[in-house]
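A.B. asks: Mind looking at a prediction? Sequence and model below.
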Amino acid sequence: MKTLKELAERRAAAVAAKKLLLKKFETAPKPSDPDMVAKSAEREAVAAARETRRVERERSVQEERDRQIVEAAAVARAASAQADALEAEAKNRIARVATDNAERKTERDRRYAARKAKQR
C-alpha cells in the first residue's frame, strides 16, 4: 500500500493540474474576441467557397452526363436512319429483281405465243 505522503503528493499534483487547466481556459480567447470573430468569418468564407466549388463540380458533371446522353441519342438516331436506308435499299432491290423477272417472263411468254402462232 502506498504511503500517505505519496497519496498527498498525487492529490496535490492533481489539484495543480486542474488549476493549470482552468487557467488555460480562462486565458483562452472568448468567442467575442476580434481575432476569434475574424477566424470564424474566415472559416465560414472557406466553407462557402468549398460549397460553391462542390456545386460547380456537380453542375459540370451533370452537364457532361447530359451531353453524353444527347450524343448517344444522336448516334442511335443515325444508326437507325442508316438501318432504315439499308432496309429500303434492300426492298427496292428486291422489287427491281421481281419486276425484271416479271418482264422477262412476259417477254418469254410473248415469244412463245408468237412461235406457236407461226406454227399454226
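C.D. replies: Yes, it's here. Residues are numbered from 1 along each chain as shown.

A.B. asks: make it CA atoms for all contacts and neighbour counts henceforth
C.D. replies: OK.

A.B. asks: where's residue 78, which helix or strand?
C.D. replies: helix 34-119 (DSSP states H and E).

A.B. asks: before we move on, what about residue 19?
C.D. replies: Assigned by DSSP H and E, residue 19 belongs to helix 4-27.

A.B. asks: Pick out the residue closest to the middle of this structure.
C.D. replies: Nearest to the mean C-alpha position of the chain, by C-alpha atoms, centre = their mean, lies residue 65 at 4.7 Å.

A.B. asks: and that one, how far is that from residue 73?
C.D. replies: 12 Å (C-alpha to C-alpha, to the nearest Å).

A.B. asks: try this one next to it:
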Amino acid sequence: MSGRKIDFADRLETAAKAKQALLEKARAKDPANDPEFAARLAERAAIAAARDAREAERRAAKQAEQARVVAEREAAKAAAAEAAAAAEAAAAAEREARRPVKVVLSEAEQKAARDARYAARKARKK
C-alpha cells in the first residue's frame, strides 16, 4: 500500500481507464484489418462445411440402411404370407384327399337298397 488515500472517485476513474484500455485493445484487433483473423474465420467455415457434409452423408446412409431394412422386412413378410398360403393350400388338399369318397347311387340303386333294408327288418320280426 502506498500510503495515499484512495477514495471512491479514484476507483471510478481507474475503472474507467481500464475499460477504455480494453476497448482500445479490442479495436486494435479489428477483424477487418487482421488478415490472420480472416484466415482463421475461413478455416473455421471450411471445417464447419466439411462437418455438415459428413453429417449429411451419415444421415443419408442411415436413411438408406433403414429403407433397406424396411424393404427386407416387407419381403420377409410377403414370403412368409406366401409360404403360409401354400401350406394352407397343401393342408386343404391333404384333407380333401383323406376325406372318404361318398358313393353316389342312382335312384334305382337307392330304391333297391331301401327295399333290401325293409325286407331284412321284416325278416327279423318273424
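C.D. replies: That came in fine, so what should we check first? Worth saying up front: this structure is predicted, and the values here are computed from it rather than measured.

A.B. asks: How close are the two chains, by TM-score?
C.D. replies: The TM-score (TM-score structural alignment, normalised by the length of the first structure) is 0.74; 103 aligned residues with a C-alpha RMSD of 2.3 Å.

A.B. asks: Just give me how far the helix holding residue 19 of the first structure sits from the chain centre.
C.D. replies: With C-alpha atoms, centre = their mean, to the nearest Å as the basis, helix 4-27 of the first structure stands 59 Å off its chain's centre.

A.B. asks: try stretch 58-69 of the second structure
C.D. replies: 9 Å.

A.B. asks: What is the mean deviation of that stretch from its aligned residues in the first structure?
C.D. replies: The superposed stretch 58-69 of the second structure is, by mean C-alpha distance after the TM-score superposition for the first structure, a mean 0.6 Å from where its aligned residues fall in the first structure.

A.B. asks: Also stretch 8-21 of the second structure?
C.D. replies: Overlaying the first structure shows stretch 8-21 of the second structure at a mean distance of 1.7 Å from the equivalent residues (mean C-alpha distance after the TM-score superposition for the first structure).

A.B. asks: which residues in the first structure does that stretch match up with?
C.D. replies: Using TM-score structural alignment, the residues of the first structure aligned to stretch 8-21 of the second structure are 7-20.

A.B. asks: Which strands or helices does the helix holding residue 19 of the first structure pack on?
C.D. replies: Packed against helix 4-27 of the first structure by the contact rule (3 or more C-alpha pairs under 8 Å, 6 or more residues apart in numbering; DSSP states H and E) you find no helix or strand.

A.B. asks: what comes up buried for that helix?
C.D. replies: By neighbour count, with 16 or more other C-alpha atoms under 10 Å as the criterion, helix 4-27 of the first structure contains no buried position.

A.B. asks: How about residues contacting it?
C.D. replies: Contacts to helix 4-27 of the first structure, defined as C-alpha atoms under 8 Å, 6 or more residues apart in numbering, come from no residue at all.

A.B. asks: Also stretch 30-39 of the first structure?
C.D. replies: Contact with stretch 30-39 of the first structure is made by residue 29, as judged by C-alpha under 8 Å, 6+ apart.
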